[in-house]
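>>> sequence unavailable; structure follows:
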C-alpha cells in the first residue's frame, strides 16, 4: 500500500470547460458548504445564534420586499441584455454550464442552496459586522467570474446592496433569501429553456 504524501498534491488553475458536469456540481455544492460553514462560524463568533435567522416573520411583508427586489433585478437584467453585447456580460460560461441541462427541480435546489448559504454569510454575518456597502464590495469581488466586465460587476454590487437594504428594512434574512432564490431560479430557467429552443 502506497503512503499518502501531501507534497504530491498539485494545485492548478482550470477553466469551466475543463470540468465535467459531475465535477462542476461537486465544486458548486462544496463551495456553498464552505460558505455556509464560514457564515455560521462567523455568526457564532459574533455571539449570535444562527438559528434566529430562520425565525418566521410575523407578517408576509418580507415576501413583498423580496419578490419586489427580484422583479426589479430581473426586469433590469433582461432589459439591459437587449442593449449590451453578450460578451460584455460574459461570466466565462459558468451559468450556462450549470443550468443548461438541469431539470427544473434541480435548478430550484441549486438556487435555494446558493440563496441560503450566501445570505447567511453575507447578509447574516458580514453585513452585521461591516454594513451593506462594504459587504456588497466583498460580494462583488467573490463573484470573480464577473470581474472582467464592469456591467455585471456593477449589477452584482447593486443586487447585493439591494439585498442588504431589504434585510435592514424588513428585519429578517428571509427577504434577501427569497429575492436571491427568485433571481437565480428564474435566470436559471431562462438559460435552461433558451438553450433548449436553439
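Thanks, I have it. On a predicted model such as this, the values are computed, not experimentally measured, just so you know.

>>> only C-alpha atoms from now on, for both contacts and neighbour counts.
OK.

>>> show me the contacts for the residue nearest the centre of the chain.
Closest residue to the average C-alpha location of the chain: residue 114 at 5.1 Å, with CA atoms, centre = their mean. Residue 114 is in contact with 32, 181, counting by CA atoms under 8 Å, 6 or more residues apart in numbering.

>>> want to compare, so here's the second one:
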C-alpha cells in the first residue's frame, strides 16, 4: 500500500485518471465476458430498469449515510480516517465535475461487478465480502474497515430490497462516493490549498 501511494505521488492528475479508466475498463470487460458466458446480455439487462421508488431510496440512503460518513470523518482524529494518503492524492486538485465523473465511473463499475454479477450469481454474502476485500487498503484501519463493511451491507441490502435493481445501487454508490470525495477535497483545500478548482 505504501508503494502505491509513493508511486502515485509522482503521477500527474491525468496519469492517475488513466489508471482509474484502465482499471475500471478492464473490470467492465471482465464482467461482460462473465455475463455472456453465463446468461447472455439480454437476460441480464432486466436489472437495468428505472424504478423511481428504488432510485429515490438509493439516493436518499446515500445522502443520509454519506452525510453521516463525512461528519464522522471531520469529527474523528485523522489517524483513524486516513487511508495512507491515497484518497488525498486522488481528489486533490480536482474540480467537482472531475470528482463526480470519477465517482460515476467507480459506482457503475463496482456495482456492475459486485451486485450485477457476484450478488446475482453467488449471493449477498459473497458480494459483501468481496467488496470489502477489494477495498484492501482499509483492512488494517479499524474505523475504515467498519465503514466499508457497513456500506457494503447497505448496498447489498438495497439491491435485495429493490428486487435487484442495479440502477438504484449505482445511484447510491455514485452519490455516497461524491459526498465523501467532495468533503475530502474541501477539507484538503482548507488545510492549505492543496485542492483548487
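Alright, I've got the coordinates. Note that the coordinates shown come from a computational prediction; the quantities given were computed from them, not determined experimentally.

>>> run through the helices of the first structure in chain order.
21-45, 61-80, 94-99, 104-119, 127-142, 150-170, 174-197 (DSSP state H).

>>> any chance of these in CSV, plus distance to residue 15 of the first structure?
Putting these into CSV (distance: least, CA to CA, whole Å) gives the following:
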stretch, distance to residue 15 of the first structure
helix 21-45, 10
helix 61-80, 25
helix 94-99, 9
helix 104-119, 21
helix 127-142, 17
helix 150-170, 19
helix 174-197, 20
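
>>> which of those helices sits closest to residue 55 of the first structure?
Counting by CA to CA, residue 55 of the first structure lies closest to helix 174-197 out of those; the figure is 8.8 Å.

>>> and the closest one, how far from the second structure on average?
Helix 174-197 of the first structure, aligned to the second structure and superposed, deviates on average by 1.2 Å (mean CA distance after the TM-score superposition for the first structure).

>>> would you check the span in the second structure matched by that helix?
Aligned by TM-score structural alignment, helix 174-197 of the first structure falls on residues 167-190 of the second structure.

>>> quick check: which of the helices of the first structure is nearest to residue 13 of the first structure?
The nearest among the helices of the first structure, by CA to CA, is helix 21-45 at 13.4 Å.

>>> now that closest one: how far from the chain's centre is it?
Centroid separation between helix 21-45 of the first structure and its chain, computed with CA atoms, centre = their mean, to the nearest Å, is 11 Å.

>>> what's the angle from it to helix 127-142?
For helix 21-45 of the first structure against helix 127-142, the angle by axes from the mean of the first three to the mean of the last three CA atoms, to 10 degrees is 160 degrees.

>>> same question for helix 21-45 of the first structure: list its buried residues.
For helix 21-45 of the first structure, a neighbour-count test (16 or more other CA atoms under 10 Å) marks 24, 32-33, 35-36, 38-43 as buried.

>>> closest one to residue 141 of the first structure out of those residues, please.
Nearest to residue 141 of the first structure, judged by CA to CA, of these is residue 35 at 14.4 Å.

>>> got the contact list for that closest one?
By CA under 8 Å, 6+ apart, the contact set of residue 35 of the first structure is 117-118, 121.

>>> which among the residues you listed count as buried?
Buried by 16+ other CA under 10 Å: 117-118, 121, out of the contacts of residue 35 of the first structure.

>>> OK, contacts around the counterpart of residue 119 of the first structure in the second structure?
Aligned by TM-score structural alignment, residue 119 of the first structure pairs with residue 111 of the second structure. Counting by CA under 8 Å, 6+ apart, residue 111 of the second structure touches 166, 169-170, 173.

>>> cool, and residue 152 of the second structure?
Taking CA under 8 Å, 6+ apart as the test, what residue 152 of the second structure contacts is 128, 131-132.

>>> sorry, back to before: switch the buried ones among the contacts of residue 35 of the first structure over to a markdown table; also include distance to residue 165 of the first structure.
Output for these, formatted as a markdown table (distance: CA to CA, whole Å):
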| residue | distance to residue 165 of the first structure |
| --- | --- |
| 117 | 18 |
| 118 | 16 |
| 121 | 15 |
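
>>> specify which member of those residues is nearest to residue 93 of the first structure.
Of all those, residue 118 has the smallest distance to residue 93 of the first structure: 20.8 Å, by CA to CA.
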